[in-house]
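K.L.:
Sequence first, then the predicted structure:
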Amino acid sequence: MLQFIRSKVTSIFVKILFVLLIASFAIWGIGDTIFGSPAGRAAVEVDGDVRVTAVEAAEEFDRSRRRLGIPVTVDQAIQIGLLDQTLQNLTVQSLMVVATNRLGLSASDDQIVQLIHQQFRDSLGQFDRTAYQTFLASNGWTESEFVSRARRDLARNQLLGAVATGSAKTVPDSIVKTLHDYREERRIAAAVRIDAATLPAPDAPDEATLSAYYEENKQDYETPEYRGISWIAVSPQSLAESMEIPEDELRTLFEERRESFNTRGSRTVDQALFPDEAEARTAFERIQAGEDFAAVAEEITGMTAAELDFGEVSRGDLPEGTADAVFAVTEPGTVTEPVESPFGWHLFRIRGAEVSAPATFADVRDELRREIALERAYDEVFERSNALEDALAGGSTLEEAAQSLNIPLNQIPFVARDGSQPAGGIVATLPGEPFLKTAFETETGRQSVLTETRAGTYFILRVDGVEPPRIPELGQIRPRVIADWTTEQRLEQAEDIADAIVSAVSDGTPLSEAAAEHGLEVERLPAITRRGQALPSGWPPAVAGALFEQKAGGASAVSSDQGAAVISLVDVIEGGGDMAAPQDQVRRELAGAVSNDLIELLLADLETRHEVTVNPGAVRQLFTVSEGLQ
C-alpha cells in the first residue's frame, strides 16, 4: 500500500490532492484553537480539579447504548434519557474521586494485580491473558485505562464500605420483628379450582363471530420480521477440536506446571476472634469441657453463627501465623488451641478437611490439550479472520472467500430477531451475540464488518433478503383463530362458574354445596404466605393476594389464563408459627436499605460541598460534529 502511494505521488493531480489534504488538516487544527472543539470541553467537572471530557462521556454513553441489546440510534438514546443517566453516573464517580482523594484512599499495585488475576482465570485457575485482552478490546479500553478504573473503583469501595459498616446494628429489633411477622403470616384456605380446559367446548363460531374476533385481536397474529442470512464464522472452539498437540509437548508442560495441578489442601472452618490470649484460653477450656463452640464464642465476643463462619480456606486465605495450627487438624469438630495473628487471638473449629494430593499426567492430559489447543486456536482465528477480511476487501463474494479459504459458508432463509423461524423453534447453530443484532442492523444485500462475539468467534454476514412483519389473512390462520376463540369462551365459562359460587356463598350456602352444584370439589390449601410461598402448582398466583384481603367466612374469585378459582379463608397463622423463616434475612434487607440511605446522604453532602458542572451540550455537539463529517 505504501509503495502504491509513493508511485502515485509522481502524478501532478495527486500532488495537488495531498496539498489540499494537508491544508484541510491545518484548517481543522486552527479551527479547534479558534472556535473551540467540543471534544476538549468538560462534560462533567468537579471543583475544576476532576473533569470528564466530552469524548470520554461520549464513549461511556455509546457503550451504554450498545449494552441496551436493541438497535437504538444516538438520537433515540438521548430521547429516552440515556445521556442524562450516563452524565449522572459520571458525576457520582467524579464526586467519589474527589472524596477518596481528599481522604487519601487508594489501591496498591498488589491489589490491582490480585483483582485482575481473580477476574480472569482459566479452567485450571491460572491467569488467562487472552480472556483479559478480549475483555479490554470488547470495552475499547487500553490496559492502563482499565487499571486506572479499577484503582478508582477499589478506592471508592473502601469509602462506601466504611459508610455502610455497622448498618445492621442501627436496625431496631422491634422493626425487624414487625416486618418479619408481617411477611411470615400464613393463611389456610378452602378452595375450588375451575380448569377451563375441562369445560365443554362451545359450538363452533359462525363466520360473523369469527371475523369479529379476528378483527378485534388481529394484532396478536402479526408475524415478526424475518431475514435471510449468509455468513462465514471462524471460532477458536471449532479450530481447537481438530488441532493436534504432540504428546511430548503435553508431558513437558505438565512437568513445568506440576505443582499447580496438585490438589491443594483446604479446610472449612469457623473462627472466633478474641482481643487477648486470656479470653481465648477461657473460651477454649469451656469448649474442651463440652460447651458449644458457637454459644461460647457469641457470649464472649458477640459474634453470631453467621459471623463465625469463615468458609473454605487455603493456607493463603488465613491470617498470618494461623495456617500451621489450622492445617495440622484433619478431624472435623476439632477446635485448635488459641493462636495469635496481627488481628488478635483466634480459635478455629474445623468443619471439614481436604488433604492435598499430587496430580498425575493422566489426570490432566485432556485438560492440558484443550488449553493449549484453544490458546493456539485464538492465534489462528486472528490469522483466518484477517485473511477473510482481506479477501472480501479485494472484491470476493462471501461464497468465493469461503471456498478460497476452505471455511464453511452458512445460510439460513428465515430467522427472526429472537432466533426463531416461521415453522417454530430457535436456531441453535447461529454464532453468539451480537450476530442477530448485527444481522438486523445491516441493510439488505450488504455485508457486515468483521465482528467478534463474546465467545471469541469472528463472523461476517450478508443479509440476502427481508420479509417485513405482516398480519396474515383470516383464511391463512383460521384453525389457530378458532382455537383461540374457543379457549377464550372456556375461560369466560370458568369465570362465570366462579362468580356463581361466590354469589351462593355470600347468600349463606356452604362452599362445599355451592361447588357441588357445578360438579366441583373443595380442596384445602396449605398455609400460604403473602408472596405465595407453599401455593401448590396449578393454582393462580393471584390466590395469595386475594386470600390476604379476605375475612374469615368470605369467598373470592380469581382468574388466570388456565381458568378460575374460588378461595375462602379458613385460618390465620400469626408470624408463620413453626414454619417461619429466621429474622436474619429481614435484618440484612433492612441493613442494606439503611446502607443505601447512608450512601445517598453521602452523595448529597458531597454535592453541596463541591461545585459540580455538567455540560450535556458538549456531548451532543460532539455527536453532531461526528455525523456531519461522515
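P.N.:
Thanks, I have the structure now. Numbers count the residues shown, from 1 in each chain.

K.L.:
Going by C-alpha atoms from here, please, whenever you check contacts or count neighbours.
P.N.:
Noted.

K.L.:
which element is the nearest residue to residue 200 once chain neighbours are set aside on?
P.N.:
Counting by C-alpha to C-alpha, 6 or more residues apart in numbering, residue 200 lies nearest to residue 490, which is 7.6 Å off, once chain neighbours are set aside. Assignment of secondary structure by DSSP states H and E places residue 490 within helix 478-506.

K.L.:
Centroid-nearest residue for the chain?
P.N.:
Centroid check for the chain by C-alpha atoms, centre = their mean gives residue 67 as the closest residue, at 11.4 Å.

K.L.:
Now for that one: which residues touch it?
P.N.:
Not one residue lies near residue 67 by C-alpha atoms under 8 Å, 6 or more residues apart in numbering.

K.L.:
Mind giving me the packing neighbours of the helix holding residue 490?
P.N.:
Applying 3 or more C-alpha pairs under 8 Å, 6 or more residues apart in numbering; DSSP states H and E, one finds that helix 478-506 makes contact with strand 186-195, helix 207-217, helix 511-516, strand 556-560, strand 563-573.

K.L.:
next up, a second structure to put side by side with the first:
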Amino acid sequence: MLNQLRRGAGNWLAKILMGLLVVSFVIWGVADAFRGMGMSTVATVGGTEVPLTRFQRDYARAMQALSQNVGGPVSPADAAAYGLPQQVLSQIVTETVMNNTVDALGVGVTDEELLRQIQADPNFKGADGKFDPNRMRAILAANDLAEADYVNAIRGLSERRQIMEGLFSGITAPEIMLKALYTYGNEQRTVRYIDVPPQAAGKIAEPTDADLKTYFDAHKAEFSAPEYRSFQVATLDPVTLAASTPVSEEDVKADYERNAAKYGTPERRNVQQIPFPDRTSADVALAKLSAGNPLSDILAERKLSPADIDLGLVAKTGLIDPKVADAAFSAAPNQPIVVDGRFGPVIVIVTEIKPGETKPLAEVEGDIKRQMAEDLARRNLLNIYDQVEDALSGGQSLKEIADKFHLAFVEVGSVSLNGLSPQGDAVNVPGGQPVLAAAFQADSGSDSDAVKLASGGYAWVDLTQTTPARDRTLDEVKADVASAWKAEKTQAALTAKAAEIAEAVRKGQSLDDAAKALDVDVMTTAPFKRSGPVPGLSAGAIAAAFRSAKGSVATAASATGGQSVIVVSDVYDPDFDPTLPDSVTLADQAGQSVGNALLSEYVSSLEASEGIKINQAAVTQVVAPGQGS
C-alpha cells in the first residue's frame, strides 16, 4: 500500500524539489494531550482554538481522496504510516497561524473582489460560459459545504494569499542551483548491454517437502487468503436519471429560440482599419476616398501596406474596440467611415459580408433535449439524494429504497479488496474502486456514507457478509509455493551468473565475447535521460547506468524479469542555456520552490512565536478510534 502512495513522486524533478515544493510544517508531537484542553478542541494556536469537528471533517475528506488516488481503501495504519494525520493537522494549524497574522496586519478583501473571484471560478460556469449560481449551490451541496462556509473559506484564502504573494512571489533560484538541476535532468547515457537468458541459470532441482515447508513458513503471508466481503449497492446516476427525465417539445423550442446564437455561426465581415493621429487627418482622408482617390494613395501617405490594415474576416466579438465593432457591423460594404476608436481615430472599410447561419431546430433538437434532461436530472438528483438519506435514517432497507426511488440495485458476491472473487475472477462492482473501498470501510449493520461517483452521482453500500482473512495451509497452496520457490532459485542463479559475467568484463573480456558464449545479442541504446523509459532497459538498469562512469560495468534486473549486464559506453553532459524554454520553465519551478521553502520558514517562525498545543488524545480519537488513552 505504501508503495502505491509513493508512486506520485516518481518524476526526477519531483524527487529533487520534493522538500521545497511541499510546504510542510513539523508540528506533530509538539505537545501531548494538555490537561486544560477539552476534547472538543484539537489544538490551540496562540489564543485561537481549533475545534475537533474541523479536524474530523478535513481528515475524513483526506482519507477519501487518498483512497481514490490509490484505487482502494486506506487503513488507519497505512494512513498513519503515510503521515496523513500530520499533513491534515499541519494544514489546519498553518491556516490558523496565517489567519491570526491576517487579523494582526489588518489585511482584508472587499466584497466586490470576493464576488469577482467566486464568479470567475470555472467550476461554477453554466452552459453559456457565465457564472451560474444554481450550479454553484448544487456543487457545494454535493460536497457538503454550506454557502456561507464556502464564502468565508474563499475570503480567508484570498487574505492569506495577499501576504504570501506579497512576501514571496517573484523569487528566483540561484543560477548554480539551476545548472545542477538542469544537468541532473538532461545529462544522457548510452549503454551496451546483454540480457542473461533463463537457461543460463542451469537446471533447478525440484524442491523437497522440507524446502517447501521452509519457504512457506518464511512467506506465509504471501499465500494467505484475503478478507472477502459481500454487499448491496444502490446507485443514483445523473445519466441514467436523465434518460427517464421528460422534456417537453415546448421547452425545447423555447430554449432554441432563447439561445439561437449557440446553434449556428455569427455574421462575419472582412474589415480594414486605417489609423490616424487625429480626427482632422482622418476626415481629410475620408474626403479623398469619397472623391474617388484610390485607397493605395491614402496608404502611401500613411506609410502603410494593405496587410497592415487588414483585420481579416471576423465576427463582431473578434474586434477588440467596441466602437469599431459597432461601426463595422452597421456600415454598408465599401463605404468608408471615420470612427473615434479607443486608441484614436480610424477609417473603417467593410469589403465583404458573410451572413450568419443558424441550424434548424430539427438538426439540434436531440442535443437540446439531452442537455436539458441532464440539467434537470442534476437538479433532481440532489432532491432524490436527500430523500434517500432520509429513508436510510428512517430505517428502510437499501433494497426498499432502491425500489421506491428507481435506483439501480446490485448484490455483489464475495470480493476481495483487489476486486477478485475467491476463484480469482474479476468482479464487476458498480461505481468501481470508490464503491469497493466504501464496502471495505463499512461496518456490518450500520449505515455508510454515500459514495460520490465520477459521473456526479452517488452510491450507497450495505455490507451483508464478511469472510475474515486467514492463513492457508501448505497443502492448499503447495503448487503455488513450489512455483515461487523455483522462481526465487532461478533468479538467484541468474543474479550470480550476471555478476560472474560482469566481473569477467571488468577484467578484460569483451561484452561481445560474453554474449557469444551465451548465444545472445549485444544491444546498444540511443542516448537516454534518467527519466526514461528506455526500450529494453528496466528502471533499475537506467538507475545503474546513471550511477556509473563511462566504461563502467554494472548489473541490474532486466526488463523481462531476469538480469542484465550493462556497460556505459558514453556520457553526455548538457550545456546550460538559461534562455532555452526548458531552462525558463525549470527556473520558474525552482523559483516557486525556493519561495515555498522561505514561506515554510516564515510560517514556522510564526508558529514558534504564536505557540501551538496539540490535543493528542483528541487526535487519536479521530485517527485511531478505540486506541485513545
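P.N.:
Arrived safely. Since the structure is predicted, the reported quantities are computational estimates derived from the model, not experimental observations.

K.L.:
hmm, back to that, so what's the residue count around the residue nearest to residue 200 of structure 1?
P.N.:
Residue 490 of structure 1: 21 surrounding residues under other C-alpha atoms under 10 Å.

K.L.:
quick one: what's aligned to it in structure 2?
P.N.:
Alignment note (TM-score structural alignment): residue 490 of structure 1 maps to residue 490 of structure 2.

K.L.:
got the contact list for its match?
P.N.:
Residues in contact with residue 490 of structure 2 (C-alpha under 8 Å, 6+ apart) are 198, 201, 204.

K.L.:
Of those residues, which count as buried by neighbour count?
P.N.:
Using 16 or more other C-alpha atoms under 10 Å as the burial test, the contacts of residue 490 of structure 2 include residue 201 as buried.

K.L.:
Mind putting the contacts of residue 490 of structure 2 into JSON lines with distance to residue 414 of structure 2?
P.N.:
Compiled in JSON lines, the contacts of residue 490 of structure 2 are given as follows (distance: C-alpha to C-alpha, whole Å):
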{"residue": "198", "distance to residue 414 of structure 2": "39"}
{"residue": "201", "distance to residue 414 of structure 2": "41"}
{"residue": "204", "distance to residue 414 of structure 2": "38"}
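
K.L.:
Can you show me the helices along the stretch 101-250 of structure 1?
P.N.:
Remark: helices assigned in the stretch 101-250 of structure 1 by DSSP state H, counting those that start in this stretch are 109-119, 129-139, 143-164, 173-184, 207-217, 236-241, 247-256.

K.L.:
Which among the ones you listed is found nearest to residue 60 of structure 1?
P.N.:
Nearest to residue 60 of structure 1 among the helices of the stretch 101-250 of structure 1 is helix 129-139 (9.7 Å), distances taken as C-alpha to C-alpha.

K.L.:
With structure 1 overlaid, report how far the helix or strand residue 545 of structure 2 falls within is off on average.
P.N.:
Taking DSSP H and E as the definition, residue 545 of structure 2 sits inside helix 539-546. Once fitted to structure 1, helix 539-546 of structure 2 is off its aligned match by 2.2 Å on average (mean C-alpha distance after the TM-score superposition for structure 1).

K.L.:
which residue numbers in structure 1 go with that helix?
P.N.:
Using TM-score structural alignment, helix 539-546 of structure 2 pairs with 541-548 in structure 1.

K.L.:
in that stretch, what's buried?
P.N.:
In stretch 541-548 of structure 1, counting by 16+ other C-alpha under 10 Å, buried: 541, 543-544, 546-548.

K.L.:
Stretch 394-405 of structure 1 now?
P.N.:
So for stretch 394-405 of structure 1, counting by 16+ other C-alpha under 10 Å, buried means 398, 401-402.

K.L.:
Stretch 245-254 of structure 1 now?
P.N.:
Going by 16+ other C-alpha under 10 Å, stretch 245-254 of structure 1 has these buried residues: 250-251, 254.

K.L.:
and it, which stretch of structure 2?
P.N.:
Residues 247-256 of structure 2 are matched to stretch 245-254 of structure 1 when aligned by TM-score structural alignment.

K.L.:
for the contacts of residue 490 of structure 2, which one is nearest residue 388 of structure 2?
P.N.:
residue 198 (59.1 Å).

K.L.:
C-terminal to the helix ranked longest in structure 1, which secondary structure element comes first?
P.N.:
Assignment by DSSP state H gives helix 361-393 as the longest helix of structure 1. For helix 361-393 of structure 1, the following helix or strand on the C-terminal side (DSSP H and E) is helix 398-405.

K.L.:
ok, residues contacting that following helix?
P.N.:
The contact list for helix 398-405 of structure 1, computed with C-alpha under 8 Å, 6+ apart, reads 230-232, 384, 387-388, 391-392, 408-409, 462.

K.L.:
Whichever of the residues you listed count as buried, I'd like them selected in ChimeraX; how would that read?
P.N.:
Listed next is the ChimeraX selection for buried residues among the contacts of helix 398-405 of structure 1, using 16+ other C-alpha under 10 Å:
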select :230,231,232,384,388,391,392,409,462
